[in-house]
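Novice: all I have is the shape, not the residue letters:
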């Protein structure tokens, strides 16, 4: 990783500033309080944001409401830009915005997601996402006072910090978790012991239940066999009763047939009596009558036709003569009227001439002649008319007499026909009477036959009653047997369920027993062998790290100290031991320069140890030293040159107010303060 550039706005004493990080070593030079360390804090905030326990008010300029930081860097071969903003609210100062741009692809995400990406790009282990940025603090940038503090802390606190930094706090976590697990196992063991307390007693009760079930099932089988036998007997009785019912039904049918036949006999007798009465009455109604002659009747009809024809002819003649009489009478009356007019007329109404007496007498003679002829014709016609009228009267009388004779003959014919039919009916009635009387005889015989059969079938009534009593008895026995068998089966079913649940309970308890055994074995193994293994592993890892750490610490301490008689190493708790000859020297009694040398040597040794342990992290080429020469003598300051050359870091940033350091680095940035605003300018090394 390499820092490229950082822009800050309203950060601590900075109003707005942009800083480019050149290649090689860089010194941020300036008096105390000018804002050098603020740049280092800006770098840390840009990478990790606000850390647990860190207040935003320590970064945001007091007179401003927001602060912005943009950091450009290179990591894992990618160009990365990180942007963060702080905002002051009523509740305090907090992160307002964060984004990360990787090779031109900008992503605005949550603070946690961005931290995930940065941790990944820096090559830090994933577990450091949830931890404070200790790995960065103890490899890249550590305030000198913090490094002195780790030396002054008690051994347990220091070991915990180092475990954390080295990434081997997992061993302690394993032991802590192991303690919790052992407590859980112990608690679980007590619960399981309580669960299996009645296991043997449960087994004994289970065997008793199984024995009882076996006996019950044996009784069930016996009773089931008895029940089947009763069912066989009952089915055989049902067949017998069914056969007897069939016989009784036949007997009942015979009895019904007798009743029906008796009714039929009564009906037949009534019919015979009715037929006898009809025969007597019909015999009385048959009397001898003259024979009817069809020839005579036909001759009469022919005669009637002829008489009616003559009558019709007479009627026509009568009408004709009457018409002629009326015509002559009309003509006579007209002539008489004309005769009277002629005697009275003097002048002709046509020609208006006088009518002479002669002419009148001529006309009168003509009229008298015509009247005479008419009178003669009328006398003849009236005579003929009277003769025709008499002939008509005779014909009508003759027709009346013939009609009477016809009626007599027709009555005679009808009567003859009726008597013939009555004779035929009488013969039919007598035959029917014979048939009815014959049927009665047969029916009487049929009744006698049926009575014999009824008497024969009467024995089945007693048999049916006996078999029905047997059936009721066997059904009752079968019912009681079924109830008893059902109770036994219910009892067996309950026993099976009890056995099932008991077996399940015992199985669970056996499982609990086995689990208890496994837990006890696991607890013993965890509390002895596994715990010893973890402690041994941790001791070996710590021992290896302490050897490497101690070697590097001695190396850097010897480079920084001017007193050759002083020696250094680390004890098992990674506490620096400074000795002079055989005498161990307390850290608090060392001079200021010596304490700074111890802290710087510890820091550099820790840096190299971590980089060696975690070879894949991308920050091992970057080192930031904050006031590394505090309390140093001129000679010690000169030794810093050798230290810097020995470090051979890809990017080295030093914060110091010592002007002599400017000659040890490739680049110098001057930090000054104008009023309450920090300003950075370039300076010559």
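Specialist: Received it, and whenever you're ready, just let me know what you need. Only a predicted model underlies this, so the values are computations on that prediction, with no experimental measurement involved.
Novice: from here on, just use CA atoms for contacts and neighbour counts.
Specialist: OK.
Novice: contacts only, for residue 19.
Specialist: Residue 19 is in contact with 5-7, 680, counting by CA atoms under 8 Å, 6 or more residues apart in numbering.
Novice: now with 6 Å?
Specialist: 5-6 (CA atoms under 6 Å, 6 or more residues apart in numbering).
Novice: distance of it from residue 164?
Specialist: Distance of residue 19 to residue 164, given as CA to CA, to the nearest Å: 33 Å.
Novice: next: residue 253.
Specialist: Look at residue 253 and residue 164: by CA to CA, they are 113 Å apart.
Novice: pretty sure residue 473 sits in a helix.
Specialist: Yes. Per DSSP: H, G, I helix; E, B strand; the rest coil, residue 473 lies within a helix segment.
Novice: measure it to residue 244 for me?
Specialist: Per CA to CA, residue 473 is found 18 Å from residue 244.
Novice: between those two, which one's more packed in?
Specialist: Each of residue 473 and residue 244 has its neighbours counted (other CA atoms under 10 Å); residue 244 has more, 20 against 13.
Novice: sec struct for the more buried one, please.
Specialist: With three-state DSSP as the basis, residue 244 sits in helix.
Novice: next, the one to line up against it:
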């Protein structure tokens, strides 16, 4: 491993000029505070790591390493490792230009290649150097004298996991910032609620800000306006003072003049300098009177009379407004009547259309039934009626029955006669009367003749009955269609009558509607040209014209009176201008005061609220979300730190005890157990005696705790495989406790067998203790001359 052979300084901090310090195995740098001990140690660190001194904030600026009286500084560090020799040379100028040269066994490297090769040779970066090689009193005292928490921080620093604490501190700082931000946002939201009505009145927060910007410009404009008016008022007041006595003497007349003039100016400005044509009023009056006279049967005769007789503006205004209101009401009534007439017309027209549809349908049905009705009428000609036809049919059937009986009798009589004749019977088979054959044969002929006649009559009667029966059946079959035909025909007649009446009513409604429309149109045209505003404006202009004539007349009279008493128009104009400027100045001052009050309120709103409520709510949500996430990160970091502690202890445990027993050789402690507390995750160290007793670190002596701390640091060096074979102690034991100093001297003696030791102290006694423990140690006195130049003496 590399050991320091020689340190060469030139214009480095307080070391002016060139200084060379050769080191041995154990080296003690002794000198008062500010003598230059730390500068010598910084020279070693600067040679090894260059700008890291500034990065690690050991110095504010790297240029502070240059002696105040020099423009460039140089540091040369020579290290050896067995037969190898390593020389590192760095130069730094006032302009910030830095140069490095590395020579290894005669090979010379520069720039980035030199830095890269140096990093490979050392096997340790600046962070490891600071933790395990450059050991200050802050590292040791935290372990020796601190609480469990402080001791854990010291061990974390040795392990290199104190960076987690740094991150946790940063996270905690951000947490506090987020909480503060959340409180600020809540305050702004509360302020928003407080000024909610104000913000709503302006139409939103953006409008408030815009109004504030406009107000700022408006205030400046008003201030300039106020200053200008003040100057004008002062000038006019000086001119007015020359005539003040006479003005005060006739103040009442002047006040009347000013009042009359002011009123006249207002009225003239309202007329925009034009003249009013009085015939306009007469035309308006005539138009209203004509309309009222046309509808006097509705609105009354007295209204037209009032319009004709009205002479002054007030009575004319009342009469015109009454006429307009009456005509407006009449128009509304006529419009209502027109609407009613239209409604009736539409109702009757719709009824006519409905009836037309029903008539068309009825006619279609009649057309379909007409053939049945015609057939029925033909049948009626034959049978008269169904009832009489049925009676005739019954009579025919009775006659047929009578004739059929006669036919049967005649047939039976013929059979009997033929039988008697054929058999030669002498008596009648029926009545037993004597008969003769000749009589019988004659009788047979008579019967046959009669039988034929009867059969013919029966056939004729049956034919007639059959025809009559068919006619009756057909008539009965047609009775439904006939009845329907007659009913439809009757309904058609009714519909035609109803349509005629509805058409008449629709025509009457249409006529009434059009008559009302014609009447209303004239009224509508009039009221389209004339309304309340027209009447009011016309009469107002008329009134103003009358008043202007009166005021002009009075103004001329007052001016004549003022001239007679010596108050000219120039004097009046000065007084008038002064009064106008003073009045305008008062108005401007009031506006400025109001603007200042409004501006103060809006500035308070903008300052306390800041932005729109939705944006504030969104920011608050994001802030609280980030705060919650940071709490999760913080918890995970704490867990990671505890896990890292446990893992590193597991890795370092065996080597730690080997190093401890090599440093501490008194035999009362054979082992030190290093674990973690279950509750808080702090490091827990217990010393084990030869008898197996366990003692917590708080029960150990300062020297024993010092040995444990150094053993832990050296064990970590071994694990890290560092190529640097020296240890630097910068004021390791700043306390006056003799026992701990003596214990440290013994530890240095034990370490000297493994490492090159450099101890810097301001205590002469402590330096001599180490010298006594290690007789071959080199003692260097670091002193500062009167010229503030540091020197090193062996």
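Specialist: Sure thing, it's come through. Note that the structure is a prediction, hence the values are computed from the model and not measured.
Novice: where does the TM-score land?
Specialist: The TM-score (TM-score structural alignment, normalised by the length of the first structure) is 0.36; 297 aligned residues with a CA RMSD of 5.2 Å.
Novice: quick one, which of residue 253 and residue 164 of the first structure is more surrounded?
Specialist: residue 164 (18 against 14).
Novice: helix or strand: which one has the more buried one?
Specialist: Residue 164 of the first structure belongs to helix 155-166 when assigned by DSSP states H and E.
Novice: same deal with residue 326 of the first structure?
Specialist: helix 294-344.
Novice: over to residue 413 of the first structure?
Specialist: helix 357-457.
Novice: tell me which strands and helices that helix is in contact with?
Specialist: If you count contacts as 3 or more CA pairs under 6 Å, 6 or more residues apart in numbering; DSSP states H and E, helix 357-457 of the first structure packs onto helix 199-285, helix 294-344.
Novice: residue ranges of the strands in the stretch 1-150 of the first structure, please?
Specialist: Applying DSSP state E, counting those that start in this stretch to the stretch 1-150 of the first structure gives strands spanning 2-11, 14-20, 24-29, 66-75, 78-89, 92-102, 105-108, 141-142.
Novice: and if you look at the stretch 651-794 of the second structure?
Specialist: Per DSSP E, counting those that start in this stretch, the stretch 651-794 of the second structure carries strands over the ranges 671-676, 683-688, 694-696, 726-730, 756-761, 778-784, 790-793.
Novice: from the middle of its chain, how far away would the third one be?
Specialist: So the one you mean is strand 694-696 of the second structure. Counting by CA atoms, centre = their mean, to the nearest Å, strand 694-696 of the second structure is centred 65 Å from the centre of its parent chain.
Novice: for that strand, buried residues please.
Specialist: In terms of neighbour count (16 or more other CA atoms under 10 Å), strand 694-696 of the second structure has its buried residues at 694-695.
Novice: okay, and the closest residue to residue 45 of the second structure other than its chain neighbours sits in which element?
Specialist: Distance criterion CA to CA, 6 or more residues apart in numbering; nearest residue to residue 45 of the second structure, sequence neighbours excluded, is residue 53 at 7.5 Å. In the assignment (DSSP H and E), residue 53 of the second structure maps to helix 52-55.
Novice: and the host helix or strand of residue 398 of the second structure, what's buried?
Specialist: Residue 398 of the second structure belongs to helix 386-423 when assigned by DSSP H and E. Neighbour counts over helix 386-423 of the second structure (16+ other CA under 10 Å) mark 386, 389-390, 392-393, 396-397, 399-400, 403-404, 406-407, 410-411, 413-414, 416-418, 420-421 as buried.
Novice: with stretch 671-682 of the first structure instead?
Specialist: For stretch 671-682 of the first structure, the neighbour count (16+ other CA under 10 Å) marks 671-673, 677-680 as buried.
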